[in-house]
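1. A structural model of the following input is requested.
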Amino acid sequence: MNIMVNEVPHQFSQPLTLLNLLSLLALNPAGSALAVNQVIIPRDNWPAHLLEDGDEILLFQAIAGG
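-> Next comes the predicted model:
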């Protein structure tokens, strides 16, 4: 399975959820937001959201401003 994470290609041999992906890549989800194929995925859905071959993931830091 080929997945792009922040425009960096990654290859995995097994199906993954978003939460599994973060763990495998040692990425800290605190204060982060995730989009899969340009659609924001709510944090509550990360453990169940299965990734598919060719998905493009964007991980970014949520910023509050005033």
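2. When you work out contacts or count neighbours from here on, use the C-alpha atoms and nothing else.
-> Noted.
3. what about the nearest residue to Q11 once chain neighbours are set aside, how many neighbours?
-> Leaving out its chain neighbours, the residue that sits closest to Q11 by CA to CA, 6 or more residues apart in numbering is N2, at 4.6 Å. Using other CA atoms under 10 Å, N2 is surrounded by 15 other residues.
4. ok, N2 - contacts?
-> Going by CA atoms under 8 Å, 6 or more residues apart in numbering, N2 touches P9, H10, Q11, F12, D53, G54, D55.
5. One more, please, to line up against the first structure:
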Amino acid sequence: MNIHVNDEPHHFAGPLTLFTLLNLLDLNPAGSALAVNQVIIPRDNWPAHLLEDGDQVLLFQAIAGG
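-> Next up, the predicted model:
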């Protein structure tokens, strides 16, 4: 299965949830929001949201600044 994460292509075997994707890419979900195909997915749905071949995932992370 081919998934783009922040416009970077990745290839994975088999079904994959958003939560599993974060773990495989070693991304910290703290302070993050995820969108799949330009639709924000609530954090509570990450463990159950199955990705499909060709999905576009965007990871937004809050950063401190001022």
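6. Please point out which of the contacts of N2 of structure 1 structure 2 shares.
-> Counting by both residues aligned by TM-score structural alignment, their matches' CA atoms under 8 Å, structure 2 reproduces these contacts from the contacts of N2 of structure 1: P9, H10, Q11, F12, D53, G54, D55.
7. Same list, these, but as CSV with neighbour count, distance to V39 of structure 1 and secondary structure please.
-> Putting those into CSV (neighbours: other CA atoms under 10 Å; distance: CA to CA, whole Å; DSSP: H, G, I helix; E, B strand; the rest coil) gives the following:
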residue, neighbour count, distance to V39 of structure 1, secondary structure
P9, 11, 19, strand
H10, 11, 20, strand
Q11, 11, 21, strand
F12, 12, 22, coil
D53, 12, 16, coil
G54, 13, 14, coil
D55, 15, 11, coil
